[in-house]
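>>> the following comprises the amino acid sequence and a computationally predicted model.
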Amino acid sequence: MAARPIVIAHRGASGERPEHTLLAYSLAIEQGADFIEPDLVPTKDGELVARHENEISGTTDVAAHPEFAARKTTKTIDGAKVTGWFTEDFTLAELKTLRAKERLPQLRPGNTKYDGQAEIPTLEEIIALAKAAKRRVGIYPETKHPSYFASIGLPLEATLVAKLREAGWDHADAPVFIQSFEVANLKKLKGMTRVPLIQLMAASGAPADGTEPSDAAMATPEGLKRIADYAAGIGPERAMLPDTSLVADAHAAGLKVHPWTFRAENYFLLPAYRATGGPAGHGRLTEEIAYFIGLGVDGVFSDYPYAAVSARAASVPAPQPR
């Protein structure tokens, strides 16, 4: 069992506030998260902002802005056609005129009361929020679609590293992890920063940059050894862990294991932890997280940081004062 798994607030406390907003990140810090997670995408003028996807119609009120109606378009992102409005077609100043909204209103109707209250935050604003906390709080940024953005002249890596350097967080002991589903992106970052890197992987699929045949191949002992050449750990989809040796194999390769994503709604929970109330009903999230902590993971991503903090407290003795 890991000595004290870290709690990573997935897009902030996104189970209780619209994701990737300062509202969600602030609540996550209040709930005891060790890290807050911004997914990073660029603006037209090269700034980094926090959105789960560069297509923003599901997380902002952009569709209600007639001045931006003509910017609705269709693009191919990582091989899939997507229609909507994209951050790379807006300057930061233009994005700041939009307001965030709940992405999953059917599952999280209570969050809709916060619609319209928050802007799209920049990476600098998120770093400042973390630094203002009364205890040590870090950030865990994900570079979204890095090969796509490089292909349109908006590479993420140099800007991200520069922002971390400005914050004094470009060193091995900084409270930062950088994560990506792609491989070449992380290998490039390996030569640019000493911040630890995390290779994300899903139960199905493959890196969009074509560097590996599948995420499953990366999860083999041989694949994990390859990852250890450039990363400090893996972020596997949690479905990849039960009844497998992935945690042990990763640890044998010298890698940390930070699975994603733990959510309270029945729709997301493993069947054993669901409760009555339909897909939006809340089941036994703390118990599910405790089960995974028992598998020996080194951290967890959760939309409900308080549940992860509670599960950790019940599963792992608090460190003794020196």
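Looks like it came in fine. Numbers count the residues shown, from 1 in each chain.

>>> C-alpha only now, for contacts and for neighbours.
Will do.

>>> contacts only, for the closest residue in space to residue 84 that isn't next to it in sequence.
In this structure, residue 84 finds its nearest non-sequential neighbour in residue 72, 5.0 Å apart by C-alpha to C-alpha, 6 or more residues apart in numbering. Contacts for residue 72 (C-alpha atoms under 8 Å, 6 or more residues apart in numbering) come out as 83-86.

>>> name the element residue 179 belongs to?
Following DSSP states H and E, one finds residue 179 within strand 178-180.

>>> related to what we said a few turns ago, give me the buried subset of the contacts of residue 72.
Buried members of the contacts of residue 72, counted by 16 or more other C-alpha atoms under 10 Å: 84-86.

>>> could I get those as a markdown table with secondary structure and distance to residue 49?
Below are those laid out as a markdown table (DSSP: H, G, I helix; E, B strand; the rest coil; distance: C-alpha to C-alpha, whole Å):
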| residue | secondary structure | distance to residue 49 |
| --- | --- | --- |
| 84 | strand | 18 |
| 85 | coil | 15 |
| 86 | strand | 12 |
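
>>> next, format these as a markdown table and append distance to residue 30.
Formatted as a markdown table, the buried ones among the contacts of residue 72 follow (distance: C-alpha to C-alpha, whole Å):
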| residue | distance to residue 30 |
| --- | --- |
| 84 | 34 |
| 85 | 33 |
| 86 | 31 |
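
>>> second structure follows, compare the two:
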Amino acid sequence: MTQAAPPAGAPSVLLIAHRGASGERPEHTLLSYQLAIDQGADVIEPDLVPTKDGHLVARHENNIAETTDVVAHPEFADRRTTKTIDGATMTGWFTEDFTLAELKTLRAKERLPQLRPGNTAYDGQATIPTLDEVIALAKAASEKTGRTIGIYPETKHPSYFASIGLPLEKRLVDALQAAGWDSAEAPVFIQSFEVENLKAMHAMTRIRLIQLVAGSGAPADHAAPSYAAMMTPEGLKAIAAYAYGIGPERTMILPASGTPTSLVADAHAAGLRVHPWTFRAENFFLLPAWRRGTDPAAHGDLAAEIRTFIDLGVDGFFTDFPAIGYEARETARPAAR
């Protein structure tokens, strides 16, 4: 299948709400997604993991120890366990050990309370949303606002979940098809840090696919020796055979040194769009040029950082702060709007 151009009327630089408006509400909650929509996001991003009974839910990780109140539920104390996932050993509570009904008894909480203490005011106010609930929210918001709100789901740890009998790909594609989304014009992008599951979905759907890459390491499915090898001109051409674009860690485009790389130009030469991640307002996350002061939780000039990347030619960007992202795009070069 050939990946098509963006739908007519779509913004030339896509504003992707990373885990919703996660800088201002606990991540991956309907509260966070709704605020992102209100702030002008084009698409909302649910990371997807499965439940024991096969439902897809929105969590950045299947370990929910840091993002829910599960520790306060004595009825689930015996679910605490240690697992090795993609080479990392961790202890906690995992979505694949809970039914959806059990997960719905939990409440979400802020993952970064030291950096985002204001978000803790919303702890306990939201449940873990299902993919179907996220789709319904996007569709309802599209109807209400008159603008198309899309979704940008990520398949988390696909090889691991396939190994335990809970593969993600067909579940995701089936849910999108049920929503009427099965074309390159649908307001959907599917992303993954692995390769083989994207190739599998390339044969299953015409929805646009995004190959995520990090500044170090390699895909967990061992499909390439390193992410760096995938970002060579030859590697980018190989990605273009199954994907619409790439989602690189932003320092792969502009390192802390301040000297841009050729990645955007190389990707465009291969016919790929470029959606870097993740733009956050706190000094702790900002590149050095845009930090303000020494408090890691204080906000620097995120809008200026985003505008710099727009000037470098990116086609979209992931941000925890959609309101700032919207303002940055509106004050960037006119072609971005």
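Here it is on my side, so go on. Computed from a predicted model, the values in this text were never measured in an experiment.

>>> please state their TM-score.
For these two chains in superposition, a TM-score of 0.97 is obtained (TM-score structural alignment, normalised by the length of structure 1); 319 aligned residues with a C-alpha RMSD of 1.3 Å.

>>> ok, back up a step: where in structure 2 does the strand holding residue 179 of structure 1 fall?
Aligned using TM-score structural alignment, strand 178-180 of structure 1 spans residues 190-192 in structure 2.

>>> kindly report the same for stretch 84-102 of structure 1.
Stretch 84-102 of structure 1 maps onto residues 92-110 of structure 2, going by TM-score structural alignment.

>>> tell me how far the matching stretch lies from the chain's centre.
20 Å (C-alpha atoms, centre = their mean, to the nearest Å).

>>> mind giving me the packing neighbours of the helix ranked longest in structure 2?
The residue-count maximum for a helix in structure 2 (DSSP state H) belongs to helix 131-145. With contacts taken as 3 or more C-alpha pairs under 8 Å, 6 or more residues apart in numbering; DSSP states H and E, helix 131-145 of structure 2 sits against helix 30-38, strand 56-58, strand 150-151.

>>> all helices of structure 1, in order?
22-30, 92-95, 123-131, 146-151, 157-166, 184-190, 215-218, 221-227, 246-252, 285-294, 305-315.

>>> how close does the last one sit to structure 2?
Pointing back at helix 305-315 of structure 1 there. On superposition with structure 2, the mean distance recorded for helix 305-315 of structure 1 (mean C-alpha distance after the TM-score superposition for structure 1) is 0.9 Å.

>>> helices or strands up against that helix?
strand 6-9, helix 285-294.

>>> point out the most buried one among the ones you listed.
strand 6-9 (a mean of 28; mean count of other C-alpha atoms under 10 Å).

>>> average offset of it relative to structure 2?
Mean deviation for strand 6-9 of structure 1: 0.2 Å (mean C-alpha distance after the TM-score superposition for structure 1).

>>> equivalent range in structure 2 for that strand?
The aligned range for strand 6-9 of structure 1 is 14-17, by TM-score structural alignment.

>>> of the helices and strands packed on helix 305-315 of structure 1, which is nearest residue 251 of structure 1?
helix 285-294 (14.2 Å; C-alpha to C-alpha).

>>> one step back: map the residue nearest to residue 84 of structure 1 onto structure 2.
Checking TM-score structural alignment: residue 72 of structure 1 goes with residue 80.

>>> list the contacts of stretch 271-291 of structure 1.
With C-alpha under 8 Å, 6+ apart, stretch 271-291 of structure 1 has contacts from 106-108, 262-267, 269-270, 300, 307-308, 310-312, 314-315.

>>> 7 Å instead?
107-108, 263-267, 307-308, 310-312, 315 (C-alpha atoms under 7 Å, 6 or more residues apart in numbering).

>>> could I get these as CSV with neighbour count and distance to residue 222 of structure 1?
Below are these laid out as CSV (neighbours: other C-alpha atoms under 10 Å; distance: C-alpha to C-alpha, whole Å):
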residue, neighbour count, distance to residue 222 of structure 1
107, 18, 39
108, 18, 40
263, 27, 31
264, 23, 34
265, 22, 35
266, 22, 35
267, 16, 34
307, 24, 34
308, 32, 31
310, 16, 35
311, 20, 32
312, 23, 31
315, 19, 31
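
>>> of all those, which comes closest to residue 59 of structure 1?
Looking across the contacts of stretch 271-291 of structure 1 and measuring by C-alpha to C-alpha, the closest to residue 59 of structure 1 is residue 108, at 13.3 Å.

>>> quick one: contacts for the closest one?
Residue 108 of structure 1 neighbours (C-alpha under 7 Å, 6+ apart): residue 280.

>>> ok, residue 161 of structure 2 next?
Counted by C-alpha under 7 Å, 6+ apart, residue 161 of structure 2 has contacts residue 167.

>>> which residue in structure 1 lines up with it?
That one, residue 161 of structure 2, aligns with residue 149 by TM-score structural alignment.

>>> return the distance of that match relative to residue 77 of structure 1.
To residue 77 of structure 1, residue 149 of structure 1 is 9 Å away according to C-alpha to C-alpha, to the nearest Å.

>>> what of residue 300 of structure 1?
28 Å.

>>> dump the helices and strands packed on helix 305-315 of structure 1 into TSV; add distance to residue 188 of structure 1 as well.
Output for those, formatted as TSV (distance: least, C-alpha to C-alpha, whole Å):
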stretch	distance to residue 188 of structure 1
strand 6-9	24
helix 285-294	31
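
>>> so for residue 200 of structure 1, which of the ones you listed sits nearest?
strand 6-9 (14.1 Å).

>>> what's the closest one packed up against?
Counting contacts by 3 or more C-alpha pairs under 7 Å, 6 or more residues apart in numbering; DSSP states H and E, strand 6-9 of structure 1 packs against strand 35-36, strand 299-302, helix 305-315.

>>> show residues contacting that strand.
28, 33-37, 298-303, 305, 308-309.

>>> selection in ChimeraX covering whichever of these are buried, please.
Under the burial definition 16+ other C-alpha under 10 Å, those of the contacts of strand 6-9 of structure 1 that qualify are selected in ChimeraX by:
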select :28,33,34,35,36,37,298,299,300,301,302,303,305,308,309
